[in-house]
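Student: Structural data only, the sequence is not supplied:
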């Protein structure tokens, strides 16, 4: 597909005829949470609220609510135990000690743990309204993946699907698997992020099952097969939130991780956050995802899936860019949405 400055996929509505939405999560360093909230507020309006030293909110903005949090479960648990309001007599010695402890903990954590900006679900056609905030954050000093070897920061997209039928979900999963290597190349995924467990690719055995031409699962089978091979959030395309939305009990019986939040979306975790790079913008990340959308809804998907399975037999498959070139050729044949 020839890239265009478009923000909406071919299928723009859900099966309930609502406009499809997408949540965005951006990990970054270099800015304090109050500075991040201030910049968001200048552009989108809204009211700041502080839940804890590790969790801030911007409520009722033009794009709904934003959550700014230090992305570390232990720190957030500590933060929940710390009061942020003063009592009538002002801060006593105990509060001063807590403040010092909190500052030290936060400053230490910020060396390794990103602040994360999390949006409400946004109508896909309104993503262009969000895009300008990232140059503003960069100008203020935001740092991304490549600023330091210890930064393995990412951008996550949580797109709603046009349908929650097993056949539709399978098509999107197949399209993503077929395009994974292409996406890694186009996103230039940072080496440090690749060697962390957080964006692990699907295992060969699962790929072979899902791409097999006779794989026509029911919803129960689709979920059970996924849980058998992927009982973890640590996949570059995390299906657990979606499957928990469809059948939460089935997922919770296998995956005990409280961080899995049920929602009717995919959880695409692959891209770097390159917010400190002048050429980087959300639009580029979104355009690459729209290519997955296009393939998921194109007649060429079964043929490409079969070709991908065949290419996996080649020992050099993981170390060659031939498949990415083949995907480029195929995308040129798909009419833009």
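Tutor: Everything's here; your move. These numbers were taken from a predicted model, which means no experiment stands behind them.
Student: From here on, just use CA atoms for contacts and neighbour counts.
Tutor: Will do.
Student: Residue 7 should be in a helix, yeah?
Tutor: No - read with DSSP: H, G, I helix; E, B strand; the rest coil, residue 7 is coil and lies in no helix.
Student: Next up, the contacts around it.
Tutor: Shown in contact with residue 7 (C-alpha atoms under 8 Å, 6 or more residues apart in numbering): 124-128, 283, 286-287.
Student: What is the nearest of those residues to residue 99?
Tutor: Residue 99 has its nearest neighbour among the contacts of residue 7 in residue 127, at 37.6 Å by C-alpha to C-alpha.
Student: and that closest one, which of the three is it?
Tutor: Quick answer, by three-state DSSP: residue 127 is helix.
Student: tell me the contacts of it?
Tutor: So residue 127 contacts residue 7 (C-alpha under 8 Å, 6+ apart).
Student: The one 3 residues further on too?
Tutor: Contact partners of residue 130, counting by C-alpha under 8 Å, 6+ apart, are residue 63.
Student: ok so, going back, mind picking the two most distant members of the contacts of residue 7?
Tutor: Going by C-alpha to C-alpha, the pair spanning the contacts of residue 7 furthest: 126 and 287, at 14.2 Å.
Student: can you pull out the strands in the stretch 201-337 of the chain?
Tutor: 237-238, 267-268 (DSSP state E, counting those that start in this stretch).
Student: and here's the other structure:
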């Protein structure tokens, strides 16, 4: 185990329901390297062994936290790459040509994705060091080309799955969203893809009402009514599928929703080719959500202030909530 990086302080809720240090899964989208080069650089740093899973997937084995995965983030190609083909079969030749064409398009538009296992929070410094290795090897991120709508996503494990705790995270995230969005300075191409949409205003107003204290079935049903999509800056569907798969399935048929006891934070760009960029930048902003969620009196006061801001109508255009957040609702004024 490496020494914890001071760039990655721990949140106030540090342990999960079993009393172990909470974990975080990390997903980095990039191009500039082919799949084997990306896998080799990551495996060398992590002291893992590369095993091909398919033509478009590599598994890195040997990390005590679990397997890392390198894959082309294009579901159709991955499915085709897993199929066994017979060279003499004419149908397979046609399929191969179609696959080659898709691969040619994908090389320009579709990122490779490096996906970590759930890492103990005190290992996040290793992710930053790996980012440096990948940058030096030639990895490119969001700002390298206009078409690079690449993101960095991370999945903080929940400290528990009580409705009160989940609701506190939602309230805190909604209150801080404008500030987080301004800080992230999202690439325009990613904005146009709708992968990181904000929550609908009507749902925000419902959740930040201090009187909103639903039980778990109501919390999940309310969310699904207004957000039956993965395209949210904070995607709750993996957590809700983990807790109530039948309820989620009744509202969305999206097979890409993965069941896991985590939040899924999708907002940050992946600017891996920029010197000085690393996961610590988004992580330290995310910690403001963690601290606000864990501080019930401050959270309630912030919700009331944000509710009042939203009720100003046209008048709220005269004040910027992101600025009010910066001055009043962070742990320390910037």
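Tutor: Perfect, thanks for sending it. It should be emphasised that the depicted structure is a prediction, and the values quoted were computed from it without experimental measurement.
Student: Pull out the buried residues from the contacts of residue 7 of structure 1.
Tutor: With burial judged by 16 or more other C-alpha atoms under 10 Å, the buried subset of these is 124-125, 127, 283, 286-287.
Student: In CSV: those residues, plus distance to residue 316 of structure 1.
Tutor: Below are those laid out as CSV (distance: C-alpha to C-alpha, whole Å):
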residue, distance to residue 316 of structure 1
124, 38
125, 40
127, 38
283, 32
286, 29
287, 28
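Student: Pick out whichever of those residues sits closest to residue 166 of structure 1.
Tutor: Taking C-alpha to C-alpha as the measure, residue 124 is the one of those closest to residue 166 of structure 1, at 22.7 Å.
Student: Quick one: map the closest one onto structure 2.
Tutor: Aligning on TM-score structural alignment places residue 124 of structure 1 opposite residue 121 in structure 2.
Student: if I look at that match, how far off is residue 22 of structure 2?
Tutor: Taking C-alpha to C-alpha, to the nearest Å as the criterion, residue 121 of structure 2 is separated from residue 22 of structure 2 by 6 Å.
Student: which residues are contacting stretch 207-221 of structure 2?
Tutor: Here stretch 207-221 of structure 2 makes contact (C-alpha under 8 Å, 6+ apart) with 162-164, 167, 170-171, 174-175, 206, 240, 247, 300, 303-304, 306-307.
Student: Mind giving me the PyMOL command for buried ones among these?
Tutor: Those of those that count as buried under 16+ other C-alpha under 10 Å are selected in PyMOL with:
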select buried, resi 163+164+167+170+171+174+175+240+300+303+304+306+307
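Student: out of the contacts of stretch 207-221 of structure 2, who's nearest residue 38 of structure 2?
Tutor: Distance to residue 38 of structure 2, by C-alpha to C-alpha, is smallest for residue 240 among the contacts of stretch 207-221 of structure 2, at 32.5 Å.
Student: Could you find the counterpart of the closest one in structure 1?
Tutor: Match for residue 240 of structure 2 (TM-score structural alignment): residue 243.
Student: Double-check its match against residue 260; I have them as touching.
Tutor: No - using C-alpha atoms under 8 Å, residue 243 of structure 1 is not in contact with residue 260; the gap is 10.1 Å.
Student: how about the top strand by length along structure 2, aligned to which bit of structure 1?
Tutor: Ranked by residue count under DSSP state E, the longest strand found in structure 2 is strand 23-30. Using TM-score structural alignment, the residues of structure 1 aligned to strand 23-30 of structure 2 are 21-28.
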